[in-house]
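1. below are the sequence and a predicted model for it; my questions follow.
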Amino acid sequence: MRAARKAVAAVAALALLASLAACTTGGPVAPNGGDGPAAGSWTVLTYSIADTDLEPFMMADLGEMGEVGSHDGLNLVALVDRSADYSTEPVLGQADWTGGKLLHVLPGGAEVMDDLGPVDTGDPAVLSSFITRGITAFPAEHYAVIISDHGASWPGVGGDESADGDPLSLAELNDAIGSGLSAAGVAKLDLLGFDACLMATYEVASTLAPRADRLLASQELEPGHGWNYTALEPAAQGATVDELGSALIQGFQSQAETEGDAAEITLSLVDLGKLPAVDAALAAFSNGLVERGSGIAPVVGRTLAGTLGFGRSPDPAEDSFMADLGILAGEIGQGDTAEADAAGTLVRAISSAVVDKVDGQSTAGATGLSIYFPPQKAYFADDYRALGTAGGWLDFLTSYYAAGGAIPGGEKARFTDSGAEISFGADGLSISATLDPAGLGNAASASLRYGLIEADGSVTYLGERPATVDAGGSGRVHGGYDLTQLTLGDGTDTTPAYAQFGDDTGAAASGPGSGSVTVDVPMAYYSPGDVAGETYQDVLLSLTLDGASGEIRNETYFAYDDKLGSYGELTADPTGIIVPERLNVQGDGTESWVGTSDYGLYADLPALHYAFARLPSGSRLRIDLTVTDFGGNSASVSGTATVP
C-alpha cells in the first residue's frame, strides 16, 4: 500500500515540478541592477512541513521572517504546507489556507509564487523541486535550506498528516537535497538547518556532509517556538556562513530565555568539511572498542548510563537513545587508559568540527553531536543497519551487544541480600543492599523505584530516581527517596503523576543538591469532544528543577509521534484534557501505564501548577532497588515500609 501511494505521489511531484518551472512571478532582489548575484548575497529556502500540530508555531516563524523580508542582498523563499486542523490565523497578509503555497517573503508580507494545493511534503521529489526552483529563481552567492517540523534524529524529519504521516527519511533527505542542487547547478549549500528536534547527530552530519558546508541543528528536543527567524537579518549585510549560523544560535537562545524554556536547549553549528576527520576518529575509536570486546564493555556500559542523553522517556518504546558522542568518548577514555588516545582524538575532532553551540542548564556540557546508543540489544532498531554511515559504529554496537549476551550466569547482576535495608531519617527514606562480588564489575546502572501498595496487592509506582553503587568496591548499593509525589493541578482538580528523575540530577536522591534536576513525566492528551480515545496522544512533560531549591525552572510538553518516533511541542486546546500516567504492576508482574484519574485536567498548559507533596502518614510503600549490568541483566531487591 505504501509503495502504491509513493508511486502516485511521484506523479504528483512531477506535475508540481512542471508547475514550479512554469511559474514566472517573484524575481530575485538583486542589489547590483540585476547583473547576477551580488557578492555576499544570500537566498534562504525554508521548507515548512506545517501540515502537523506544529502549524501554529511555524506560522509565528513566518511572521518573524516577514519582519526581515527579502531585500537587497537577501531573498527569503518558503514552501509552506498548512493543515486544516490546527490554525486558522492569517500570515504575511495571506488568509488561512490548506495545502501548500510557495511564498516569496517580503517585508511584512509575501508574494504567492504558486498555489500548490494538496502536497505531500514527505515526498523527496517535492523537496528536491523546491530547492531547484528557489535557487534558479533567486540566484545568490550563498544558499541556505532550513527544514522545519518534527525531528527524530537518524530516522529523519516530518510527518505530513494529510499524507498519512509521510516523513522524510535520512536517505530521502540526502537524495532530495543532492538532486535539487544538481538540477540547479550548485555543488552544495552553504548552510543546511533543521529547525526540528534531535537532528544534531553524527549519523545526520556524516550522511549529509557532501550536501552543505555547515549543519545547524539541535541535539535535544526543541521548544515549539523553534528558531528566531529575525536573526536572518545579518544575511542581508553579507554575513559569512559562520556569522549567520552564530546569529541564529544567539537568536534561538534569546527567544528561549524570553519564553522561559532555555534550560533544556541545544543548538550547534557543525563544519561538515571536517566530518571526514570525525569519521576517521570514530572508526579508530570504534575499532578499538571492538578489539577489546568484553574487556571494555563494562566501562562502556557504566559510562553510557551517566552520559548526557537526549529525547529520553520513562517508556523505552518512546526513548530516542541518543547520547552525547563527545562526552561518551571522553569519559570512556578516562575510564580506560588503553582507549585514551583514540578517545581523545575523537573528542578533539568533534570540538574542531563544532564551530559554535549553545546549551542550557539541563544540557550543560553538550558537545554538539550525539549518536545512537540503546543500552540493550532489545531496544535496538534494525532500521539503523540500513543507514550505512561511516565510522564503524554499527560494528561496535554489534560487538557490545554480543559481549552483553555472553556474560556468564555467575557474573550477572545479583544481590546477596534476601531483602533490602530500609530506614527513615530527616531527609526521608534510605535503602541499601549488597551486590554479589562476582557480578559487581559488570554493573552499569542502579535505580530506585517507589510506589503505593494498593488494596488488591498491586503497586502503583510514583516515580524513579538514580541510585549509586559504592565506588570503593564494597558492592553496596544505596538509594534515597524524600517521600514526596509529584502532583499537577488546574485550579479545580489535582492529580498525582509519575516522576522519573534523570541520571544527570544535581540533587542527591534523598535531599537537595546543586545544579539542575531533570524530571520526565508521562502523560496523555485528549482533544475536546474525544469520546473513545480517537485523538489520544502520548505526551512527555519535561521539567527542569533547581537542584538547590527544588524550584521548577522550565516545563515543556512534547507530543510523541509513534510513526516516526519523533517529538514536537504539544499544541493543546485549553478545553482538551491532559491525564498524567503512572505505572501499575500487578501481583503476577504485569506492567501497564494507566491514567491517574478518570477526569484528568484541563489542558490549559500555562495555567497548570506543579508541586512535590509529602505522602500522608500511614501510606504503605514498596521500594525496589535495581542494578542492571551492561548486558541488560537486572537484579532487584525490594522492601516495604509505612510512612511515619
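-> That came through fine.
2. please count neighbours and contacts with C-alpha atoms only from this point.
-> OK.
3. look up how far residue 55 lies from residue 83.
-> When distance is defined by Cα to Cα, to the nearest Å, residue 83 is 7 Å away from residue 55.
4. hang on, residue 76 is in a strand, isn't it?
-> Yes: looking at residue 76 with DSSP: H, G, I helix; E, B strand; the rest coil, it is inside a strand.
5. mind listing what it touches?
-> Contact partners of residue 76, counting by Cα atoms under 8 Å, 6 or more residues apart in numbering, are 43-46, 65, 69-70, 104-106.
6. this is the comparison structure:
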Amino acid sequence: MRAAAIGAVLVLVVGALLAPLLLAPPARAVTAEWTIMVYMDADNNLEDVGIADFLEMARVGSTSLVNIVVQFDRAIGYNNSYGDWTTTKRYLVQQGMTPTINAALFDVGEVDMANPASLVNFVTWAASAYPARHYFLDLWDHGLGWQGVIVDGSSYMTTAQLGSALASIRTALGRSLDIVGNDACRMTLEIMYELQPYADYFVGSEKDEPAEGWPYDTFLSAVVAAPLMTPIQVGTWLTAAYVASYLGTSPYSVTLSLVSSAALPPLLSTFSGFVSELNASVPLLQTQVLAARQSTERYERGGVAGGDEFDLYNFAENVALDSGSPRLAALAGDTEAAIASAVLANGVWDNPNPINGVHARNAHGLSIWFPDTPGDPAYPLLALSQATGWDAFLAAYRTGTPTPRPTGAQARSVDTSVPSDGLFDAIRVTATPPDNGTLLVLLTEGPAILSAPQLLAVKDQPEALNLSAPHAGFFGVTVLYYVGGKLSDLVTATGLPIQARYWFNGTVTDAQGRAVPGATVTLQNRRTGLVRGSVTDAGGGYSIETVVPDFFVDGDALVLAASSGGRVASAEFVASARGTSQTANLVLDTRPPEPLNVALLGLAAGGTTAAILLAVLVLWQRQQILRLRRRLP
C-alpha cells in the first residue's frame, strides 16, 4: 500500500478529535478497549495489497488496549514472499511483524472465506480470545455492491448470507458489533440495512475504492495512541485518514462515510414515502424521473464509469429540483434530510480529472442500486426492498407511456368578502375529473406546502374549493389527480396573489423633537421602483397605505424618506408582509438656512473692490519704477 499522505487536514482532525484523549492516556486495563478484527480474504488478485496492508498494521502493532487480529487467506501465484504459503492463518499483529508462517498464532487450513460459517468462526474466536469493550469488524476484499462481498475463488458471500452471519455473531456475543466496515468497493445502503440489527455503525465507500484500500498505519496509530476513542470518533478518524491518504495523489476520486445504524430505520421509513410517490408518479412523470436519474452521480462498473450504484441524496436532490410535483419534491427533501442525519461523517476527494471518469463531487455517503433494467431475483428479497418497495419502482420506472387524463383544473385569485373590498382573499380551484379517483390540491409558497386538501373525485362531477393563505403574498397551486393509485394529471398555477392592505405609519420631527408639519414622505421599493407618498399633518404624523403583494413582498428592500425645506432624512429596511402595519419615525434638522445680511454683503463686496484697485495701483507703481531705472545712465 502507498504511504499515507497525511497533511494539514489530518493535523486538524487529530487536534479536534483526539487531543483530549491523547492528553490523558488511560491506565492499563484488564479488558482491552478495542479489538480490530480484520477478515482479510486475499485469496485472489489482491494478495499483493493484502501483504502490504498487513505490514502497515505491523508498523503500529497491538497493545494491551488495542488488539489487531487478522485472519489472512492467501492465493496461489500472485506473490511468493514470506514463505509463499497459501492456506489461512490467524495473527495477533505485533509491531514489526511480518506475515510469515512462524509469526502466525496458528494455521486453520484452506478456508472458504466466502462461507458465512467461516466469518462466524473467526469473529467469535477473536472476541473470546481478545475480549474488548469495542469490536470493529473489517471485511477486507473485493466488494460487489448490494450483491455481496468477500470473493474467494468463484464464490462470494451474498448480502443475505452476510446478514445471517452477523445475526449468528450477535447471538454468540450477546451484543452488536460496534463498527462493521468494508475495506472493499461499494458498501451500499442495501448492505447496511441488511446488517442494521447487528451493528451500531458502518464505515464504507459508496463507490469503488482504489486497490490500496485503507491507510492502516495512519488509522491504527491514532487508535493505539487514544484507545478511549468512541466508535464515532474511530469511524470519523478513519474517513478523514482515508481521504487524506489519497488527496492530490490518486488518479481516482475517493469517498468514505460513517453511518449510524440507529438512523437507518427512520431513514428507510422516510425513503419509503418517497418511493411510494415515485411509483405513483410514473409513467406520467417518467421523463422527469429519467432526467433526474441522468443528472445523478453514478459510480463504477468493472472499475470504469457507468455502474448501477447512484448517490441516493443526489438523486432525491434532482427529483426535488425537476419533477414539477411539489408533493414529490417535498418527499425528496425529507429523504435528503434523513440521509444527512444518518451519515455522521463523509470524507470526499473529487479528482478533477479521474482516470476512470468517475467523480465523487456529489457523494453524500449512501448509494443505492438503480439499474437500467433490473433482473436479479435476489434483489426483491433484500430487507431494503421489502421495507420500501424500491424493487417495484425499479421494475416500473421505464415502463408504460405517459398518458395524462386532463381534469381541466384551474386556479385563480378571488375576492370572497361581502361586501367586496376589491382585494383577493382566496384562491378558487376548479376541476372536473374524467374518472373516479382522488384530487389532491396543494397550496404552495416557494417549495413549502402550506395546505393539501384531498377530495374524492367522482367521474364528470365538477369540483370547486377555495383556499385561504396564512398571509398576503404570491402563491402556487398544484392539482394532482390520481386514478387507481397512479398520477393521471398534474396542473400547476403560479404567481396567484392573496392581497391585504398594509400601512406604514409614523412621525417626522426635528432634532429637538418638534413635529414637522407639511413634510413630504415617500416609500420606495428598491426592487420594483414603485413609490408611494404622503404629507405629514399638523402633528407631524404620516400614513402610507399599500397593498401586499402589489407594492412589496417579504424580503423586499424599502426606502422611507422625508424632506422639508431642502433637508432630507431616510431609512432603509427589509419588508415583512406579516401583520397589517409598521411604524417608522424619522428625525430631520429642519432649521431654515440663516438669512443673508445685506449690509455685510455690501461691505464684503466693497472690500473686495478696494483690494482689487490697490493691487492694480501697486502693479502700476512697479512698472513706473522699472521705466525710470532704464533711463538712468
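-> Nice, I can see it. Here the structure is a predicted model, which is why all the values come from computation and not from measurement.
7. output the contacts of residue 76 of the first structure as TSV; include the columns secondary structure.
-> TSV is the format used below for those (three-state DSSP):
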residue	secondary structure
43	strand
44	strand
45	strand
46	strand
65	helix
69	coil
70	coil
104	strand
105	strand
106	strand
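8. now do the SS call for the residue in the first structure that residue 112 of the second structure lines up against.
-> When the first structure is aligned by TM-score structural alignment, residue 112 of the second structure is paired with residue 120. Secondary structure, three-state DSSP: residue 120 of the first structure is coil.
9. hmm, residue 120 of the first structure is touching residue 166, no?
-> Yes: between residue 120 of the first structure and residue 166 there is a contact under Cα atoms under 8 Å: 7.4 Å.
10. with neighbour numbers in mind, choose between these two.
-> Higher neighbour count among residue 120 of the first structure and residue 166: residue 120, with 29 against 20, using other Cα atoms under 10 Å.
11. quick check: the gap between the more buried one and residue 461 of the first structure.
-> Residue 120 of the first structure sits 43 Å away from residue 461 of the first structure, taking Cα to Cα as the criterion.
12. repeat that for residue 59 of the first structure.
-> With Cα to Cα as the criterion, residue 59 of the first structure and residue 461 of the first structure are 40 Å apart.
13. farthest residue from the center of the first structure?
-> Within the first structure, residue 33 marks the point farthest from the mean C-alpha position, 44.8 Å out by Cα atoms, centre = their mean.
14. can you pull the residues that touch both of residue 120 and residue 166 of the first structure?
-> By Cα under 8 Å, 6+ apart, residue 120 of the first structure and residue 166 have these common neighbours: residue 160.
15. contacts for the host helix or strand of residue 125 of the first structure?
-> Mapping residue 125 of the first structure onto the secondary structure by DSSP states H and E places it in helix 124-137. Here helix 124-137 of the first structure makes contact (Cα under 8 Å, 6+ apart) with 10, 13-14, 16-17, 20-21, 26-28, 43, 45, 47, 77, 79, 119-121, 143, 145, 168, 172-173, 175-181, 183-184.
16. wait, which of the contacts of residue 76 of the first structure is closest to residue 477 of the first structure?
-> Nearest to residue 477 of the first structure among the contacts of residue 76 of the first structure: residue 46, at 51.7 Å, using Cα to Cα.
17. neighbours around that closest one, how many?
-> By the measure other Cα under 10 Å, the count of residues near residue 46 of the first structure is 25.
18. how near is the equivalent of it over in the second structure to residue 256 of the second structure?
-> Residue 46 of the first structure maps onto residue 38 in the second structure, with residues paired by TM-score structural alignment. From residue 38 of the second structure over to residue 256 of the second structure the distance is 18 Å, taken as Cα to Cα.
19. cool, residue 627 of the second structure as well?
-> 101 Å.
20. compare those two and say which is more crowded by neighbours.
-> More crowded of residue 627 of the second structure and residue 256, by other Cα under 10 Å: residue 256, with 33 against 10.
21. my read: the more buried one touches residue 210, true?
-> No: using Cα under 8 Å, residue 256 of the second structure is not in contact with residue 210; the gap is 11.7 Å.
22. what's the local residue count around the alignment partner in the first structure of residue 182 of the second structure?
-> Superposed on the first structure with TM-score structural alignment, residue 182 of the second structure falls opposite residue 194. Number of residues near residue 194 of the first structure (other Cα under 10 Å) recorded here: 25.
23. show me what contacts residue 194 of the first structure?
-> When contacts are counted by Cα under 8 Å, 6+ apart, residue 194 of the first structure touches 146-148, 216-218.
24. also residue 452 of the first structure?
-> Applying Cα under 8 Å, 6+ apart, we find residue 452 of the first structure in contact with 459-462, 619-622.
25. ok, now with 6 Å
-> 459-460, 620-621 (Cα atoms under 6 Å, 6 or more residues apart in numbering).
26. ok, residue 174 of the first structure next?
-> Contact partners of residue 174 of the first structure, counting by Cα under 6 Å, 6+ apart, are residue 208.
27. tell me the secondary structure at it.
-> Secondary structure for residue 174 of the first structure, judged by three-state DSSP, is helix.
28. do the same with the one 5 residues further on
-> When the structure is split into helix, strand and coil by three-state DSSP, residue 179 of the first structure lands in helix.
29. what's it aligned with over in the second structure?
-> When the second structure is aligned by TM-score structural alignment, the residue opposite residue 179 of the first structure is residue 168.
30. any idea how far residue 116 of the second structure is from its match?
-> 10 Å.
31. next, count neighbours for residue 282 of the second structure.
-> 23.
32. how about it, what's its match in the first structure?
-> Checking TM-score structural alignment: residue 282 of the second structure goes with residue 293.
33. against residue 440 of the first structure, how distant is its match?
-> Residue 293 of the first structure is 18 Å from residue 440 of the first structure, by Cα to Cα.
34. now do residue 124 of the first structure
-> 50 Å.
35. also residue 47 of the first structure?
-> Taking Cα to Cα as the measure, residue 47 of the first structure falls 51 Å from residue 440 of the first structure.
36. kindly report the same for residue 640 of the first structure.
-> For residue 640 of the first structure, the distance to residue 440 of the first structure - Cα to Cα - is 25 Å.
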